[in-house]
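Asks: 3D, please:
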Amino acid sequence: MTLRPVALAAALIAASIPLAAPALAQDAIDRKVDALLKQMTLQEKVGQLHQLSGAEATGPEAAKRASQNTEIRAGNVGSMLNIKGAKDTREAQALALQSRLKIPLLFGLDVIHGYKTVFPVPIGEAASWDLEAIEQSAQVAAREAAAAGIHWTFAPMVDIGRDPRWGRVMEGAGEDTYLGSKIAAARVRGFQGPKLGATDRVMATAKHFAAYGAAVAGRDYNAVDMSLQQLYEVYLPPFKASVDAGVATFMNSFNTLNGVPATGSAFLQRDILKGAWKYKGFVVSDWASVKEMVLHGYAKDLPDAAVKAINAGSDMDMEGEAYIAHLAQAVKDGRVAQKHVDDAVRRILRKKFEMGLFDDPYRFSDAQREQAVLADPRHRAIARDVARKSLVLLKNDKLNGNAILPLAKNAKSIAVIGPLADSRRDLEGGWVVSDVRGEVVSILDGIRNHAQGAQISHAAACAPGCATAEGFDAAVAAAGKADVIVLAVGETWDMSGEAKSRTDIGLPGQQTELFRRLKATGKPVVAVLFAGRPMIFNEIADNADAILYAWFPGSEGGNAVADVLFGDYNPSAKLPATFPRNLGQIPISYAQYNTGRPVTSEKDIVYRSAYIDSPNTPRYAFGHGKSYTEFGYSGVQLDRTILRPGQTATLSFELQNKGKVAGTEIAQLYIRDTVASVVRPVKELKGFTKVHLQPGERRRVTFTIDRDTLSFFNGDLKWGAEPGEFKLMVGSASDDIRLETTLHLQ
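Replies: Here you go, the predicted structure:
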């Protein structure tokens, strides 16, 4: 295919137009929902709140499958997860249509970063800072999943993550609230489209509500304890952005928040989500999180857990068996108000009507469309484009006056070394859900596809994980005969994601020793690092000649990496999360608060807020990322220095490509409120823009600043701006500020 990615996206959007559900006004849907509710028994209502996971039709799960089928026919199941494929979803839906009221099932699945076509893991996509590309990725994932009979994905995860020990940083957009909010909305738009019901889109889920990214010690499923000001300012905004983007559902989190499990938190679900935010979608528990409130010590038993969850506003019980077993009796006993059950059922039925399932329950389960969509080559082209936009060039030293990268295509010999050089599964990362995935392009494949006549040698040196050094000698021998070494190392696919928290986020096994021995050959070493989180790799950071951080780049990862290594694509990605120097700095973020004793110089740390064995500064700062060209910032201007009520201010500056190749810069706007009623961060991202420039080209770039840009949650949790002085900073990274000016708010 030769279409550009933008053209591909336009073609996919155009293809979705005739696939929309029959248009019904919201009031018409509400009337249908109310009419159906009046026909439902209490048990049938409770059935709509019950979600179960599909079981295999053969083997030891066969008995469970038979029991599930009986429950579905009885109308005791409202939704299923982990059923996929047009054939299987059609069969399950047929069972639901044997129930008295013939209410169709919703089919959900964890489509986190692609279905058949695997895209970069979400934190990798976030490194692109490209909202259009991220939306395209979600759109393709939705198109493939919907063709496989899926109505609903449990994504996007919009948790802010500032502790890279937490494995689930892989699934989010990094550490920053502003960037995370923009990406949350983009992914919701990509998954859902302009209106629910198109058969090439799916319902999205904003998860995990709330503050899961702040789990104590970076340990999955652990408690969270924070101030309300921190909750409102840092962790809630991406969820609010999801609501504003029209997200269909929410998923609550496993953690406690200030001592209360999120599943049982009326403060989160009723006061904030359904109250202050007026949210009309429904809330699904995370896997068995209703039942787990017993283990938390918050509910005395399963019936008590069911009561506390529904009263708190958790509408659907995922694989907890609490609602289906105990909720009807709790209503009869007066422990749960009928209105709470009716409200939850109404929210779920409304989505089923909006998806068009009452008009045609099988409209997503079309085997012919499934076959055609999953074979669409346009998806691979988009995946390659998104992947290369996600690759962060961390370092690019010069040798004999020339940068190491890009590699010359006519290089005589290239040694491709490392346990991940010819790995395919590891390039996909976790949460890969389709059984019919396409072929993954390895790094070795990609380099062979790009190099023109070069002799390509390959040595794995060790298996993924690199537990032993058994193959190091052969790898060093191969490297010694090459002009340049490309070293592919990092985490394996199963070392980050859910339940993959780590106390050591360095390179696994003996990979650092492998680098050390390759570096000793005297040949230039280009390190390509794979991971689902920020890692610590100080020796490589200090001594590698060039470093490309590839995350887990997906199906087209090898081609994307080679595009960058050989200069077919000039890297533009920026880090969405801070990379620490060592574990002792964690949790870490650029948006830190100042103290009464800040470090003003690394030489003056006595009685300062400092470490005695390490600088405060990170290894790589939020927003960092290099290019094959250089960009100059100059001529900052404000059209007004005093901002009065109702006004906006325009900050402008000149951006110039000072190099010899075309490139894209992501210019970033930060602010600092110098004096406020609560202490403000030393920097807050408040804007960014991607600018593509030809060599020597100059362009005037603008940011618009209004009162909302300068607002925050005060000590009373009221949103607003306070009069005073604001420092405005523009730069290439949070630690690479090029221009500053001052704005006064009246």
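Asks: going forward, measure contacts between C-alpha atoms and count neighbours the same way
Replies: Will do.
Asks: can you report how many residues neighbour the closest residue in space to M355 that isn't next to it in sequence?
Replies: Using Cα to Cα, 6 or more residues apart in numbering and skipping the chain neighbours, the partner closest in space to M355 is G197 (3.9 Å). Look at G197: counted by other Cα atoms under 10 Å, it has 26 neighbours.
Asks: G197 touches E354, doesn't it?
Replies: Yes - shown here, G197 and E354 form a contact pair, counting by Cα atoms under 8 Å, at 5.9 Å.
Asks: what's the end-to-end length of stretch 13-27?
Replies: Stretch 13-27 stretches 27 Å from its first residue to its last (Cα to Cα, to the nearest Å).
Asks: next one: stretch 171-183
Replies: 12 Å.
Asks: before we move on, back to that, please, which helix or strand holds the residue nearest to M355?
Replies: Counting by DSSP states H and E, no helix or strand carries G197.
Asks: same question, the one 4 residues further on
Replies: Here R201 sits in a region with no helix or strand, counting by DSSP H and E.
Asks: and the gap between the residue nearest to M355 and L42?
Replies: 28 Å.
Asks: tell me the contacts of R270?
Replies: By Cα atoms under 8 Å, 6 or more residues apart in numbering, the residues touching R270 are 312-313.
Asks: now the second one, please; I'll put the structures next to each other:
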Amino acid sequence: MTLDRRDLLIRTLGGVLALGIPRRALAQADVARVDDLIAKMTLEEKAGQMTCLADSFRPFNPPNPAAGIQDEKRLADEIRKGRVGCLFNGIGVAGARRAQEMAVKNSRLGIPLLLAGDVIHGLKTIFPVTLGEASCFDPMLVEKTARVMAVEATAAGLHLTFAPMVDVARDQRWGRVVEGAGEDVYLTGLLSAARIRGFQGRDLRRDDSLLACPKHFAAYGAVAAGLEYGSVDISDETLRETHLPPFGKAFAAGALTTMAAFNEINGVPATADRELLTDILRGEMQFRGFVFSDYTADEELVAHGFAEDERDAARLAVLAGVDMSMQSGLYIRHIPDLVKSGAVPMATVDVAVRRILYVKTAMGLFDNPYRSLDEEVEKARIGTPAHHALAREAAARSVVLLKNDGVLPLDPAAGQKIALIGPFGEDKANLYGPWAFYGDPDKGIDIATGLRAAMPDPAKLTVELGCAVNGPIKDGIARAVAAAKAADVVILAVGESQAMSGEAQSRTMIELPSSQQALADAIAATGKPVIVLLRHGRALALHDGVANAQALLATWFLGSETGHALADILFGKVDPSAKLPVSFPWESGQEPFFYDRKSTGRPTVDNGSTEYKARYATTDNSARFPFGHGLSYTDFALSDLKLSDTALRWDGAVEITVRLTNKGKRKGSEVVQLYIRDRVASRTRPIRELKRIQRVTLSPGDSTQVRFTLSRTDLEFVGAGNRRIAEPGLFDLWVGQSSTGGLHGQFTLYAAVPTSPPPKG
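Replies: The predicted structure is shown next:
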């Protein structure tokens, strides 16, 4: 058996330096303990540490597909034999403690289990879906909500969450857009790192530290036509420039696990892609934790047509760099024989097991296998009033005011008759959104409940369904129109059900169902002021009675405090300050659409000729509502853009300042956004790229100077040979309130030595 250079390095250094686990997290005694365990382990026990199975000891989310689920008796037997390293998606301390006792007291080596789960945007206290919360453009708020999620998840007996999803989503037809932070590379990285800091806290050994698992590595957000589990065909430059940087931010924030993607990249499924999982992930990106497969993804290599059978699939996955197999059971069934036959080197298995054991050690599981398994803590830390207060704040700060013709905010003292119309007015089943299966829907606050609680006279609220989510109801529109005519203002609650977003929920038309569009058009025809509350997990193409409403709000799936948060926004208790993390197209057929697209040789210029230009016959290339857009109840203005120098030296920096003024009559917050464009480069560059954001809160009449700093590294891109480079030359710069418009400036990047910039190319 031969060892490659990396295997020798790992063995020589005992794994600590090679795997990158901080020395402060692992004492020499920890290293010695792991070495001793690996020396004692049988091949079957090693394969067991590399196996993650569904938890049958606790209330469990039914998976889809329901593959390989074992009953409690059989799973207990597997644990006692040392054939399981991780359980996932069960919650509850009592069951977890039973399972951990079996591993620690009844297995031969007593190696503790890692207990994992999908806590994506909340356990019992449900926060806005990740895409919705990304609208806050505020890493501090994201870190706070993640910390609460960690406190609740660990109180319920979990050690790890399969989050955050850091895939950059460029096609709104893809159902999993809802799980990430949207279409922008910079914002996704910024918020993903904040979420990891919140999950993990400052000390992995604390009982409320929840290990993060950024996913899906890599480029899942680039699946062709937005089709779930689909193929990805992209250049190396696009992979490294768009889809890998957020993972780099996540790893820099301390993530010690990641998950391989379901998709293939350029013909190779990620789960079997050694170049991706070893050369790029561990080589270029210096990731030193361990890699999960996604749910049965190793087994699915057969359906991909990449593996001959399950045994071959296990071989390909482990050689590629997948350390832990999820749910398929392939590793425990086939790795022992693969090693004995010489198809998989023992050293490869030892490296994977060492990575897993080091992470368990860094979490303190060997010293305290019952950490996060305290029933008194479970009773005290879940669903507290403080957690719900933060959920209400996060929900309100996630609402994007897309349009307002002066109808908002409503005055609760005015005594207006309000008609709440639409399938989501009194709906509790669709408050949370996808991936919130631990929450109790009955405890969520629906829109009607929230409005009534905020109204001096709740009797002035009339509620009508109008239609179902996906179809008409008898006399529904007639009753809704009558209610609208009798009211002073209409609140129309329409959009997607939570089953229309999430995994395996790709859509060809990202529009409202026809029944809801018919309802909206009928209400618009009454002539009454209409406020539309959109419920959704992606950007939508909006039409007629929805698009032309007097006020329009993107409300996503807001979680436990939905109704209270929306009342806070509608009645002006909270000033809307969120911004769109995704572009809303005019038509579904514009997808994939994203603001940082490239120009063409025949671009369409504003107000210019469109003949023989890059455009669709039915619409132009703009967004109805662009990335970064979001209004307030007050009026912010930017002025006095200044650059410290129009020349950026190679190792220097340029400071950009701008004055932000609140010209309105209310206190509010604005997100000031800085974009750049490289005018001429050896690779064509996007028309704009977000590089900085800053959230500022001002009282009426106040103003402040906002400062940003850019250096050469902010101008880098992936050039020839997959090297990150910056090229001297002219750059455009905009400081604005969205990805369109803004105050414009220019600067020139100068080379390291010459006194004037050489020509590019």
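Asks: drop the TM-score for these two in here.
Replies: Here the TM-score for the pair of chains, by TM-score structural alignment, normalised by the length of structure 1, is 0.94; 721 aligned residues with a Cα RMSD of 1.8 Å.
Asks: quick one on the thing from earlier: alignment lookup: the residue nearest to M355 of structure 1 to structure 2.
Replies: Alignment note (TM-score structural alignment): G197 of structure 1 maps to R205 of structure 2.
Asks: so R516 of structure 1 lies in a helix, does it not?
Replies: Yes - assessed by DSSP: H, G, I helix; E, B strand; the rest coil, R516 of structure 1 belongs to a helix.
Asks: what do we get in structure 2 for it?
Replies: R516 of structure 1 maps onto D521 in structure 2, by TM-score structural alignment.
Asks: cool, G490 of structure 1 as well?
Replies: By TM-score structural alignment, G490 of structure 1 lines up with G495 in structure 2.
Asks: what about its match, distance to E426 of structure 2?
Replies: For G495 of structure 2, the distance to E426 of structure 2 - Cα to Cα - is 14 Å.
Asks: who has more neighbours, these two?
Replies: Set side by side, G495 of structure 2 and E426 show more neighbours around G495, with 27 against 20, by other Cα under 10 Å.
Asks: those strands in the stretch 301-450 of structure 1, which residues are they?
Replies: For the stretch 301-450 of structure 1, the strands defined by DSSP state E, counting those that start in this stretch occupy 317-318, 392-396, 398-399, 402-403, 413-417.
Asks: and the second one, which stretch of structure 2?
Replies: The reference is to strand 392-396 of structure 1. The aligned range for strand 392-396 of structure 1 is 400-404, by TM-score structural alignment.
Asks: can you give me the offset of the matching stretch from its chain's centre?
Replies: Counting by Cα atoms, centre = their mean, to the nearest Å, stretch 400-404 of structure 2 is centred 23 Å from the centre of its parent chain.
Asks: give me the most central residue, structure 2.
Replies: Against the mean C-alpha coordinate of structure 2, by Cα atoms, centre = their mean, the closest residue is G180 at 2.2 Å.
Asks: any idea what that one aligns with in structure 1?
Replies: So G180 of structure 2 corresponds to G172, using TM-score structural alignment.
Asks: thought P164 was touching its match, still the case?
Replies: No - counting by Cα under 8 Å, G172 of structure 1 does not reach P164; the two are 11.3 Å apart.
Asks: and the residue nearest to M355 of structure 1, how far is that from Y212 of structure 1?
Replies: G197 of structure 1 is 30 Å from Y212 of structure 1, where distance means Cα to Cα.
Asks: again, but for H379 of structure 1
Replies: The value you get for H379 of structure 1 to Y212 of structure 1, if Cα to Cα is used, is 32 Å.
Asks: look at those two and report which has more neighbours.
Replies: Y212 (30 against 27).
Asks: for the equivalent of the more buried one over in structure 2, list the residues it contacts.
Replies: Aligned counterpart of Y212 of structure 1 in structure 2: Y220 (TM-score structural alignment). By Cα under 8 Å, 6+ apart, the residues touching Y220 of structure 2 are 167, 229, 232, 261-263.
Asks: for L655 of structure 1, same thing?
Replies: Going by Cα under 8 Å, 6+ apart, L655 of structure 1 touches 631-634, 698-701.
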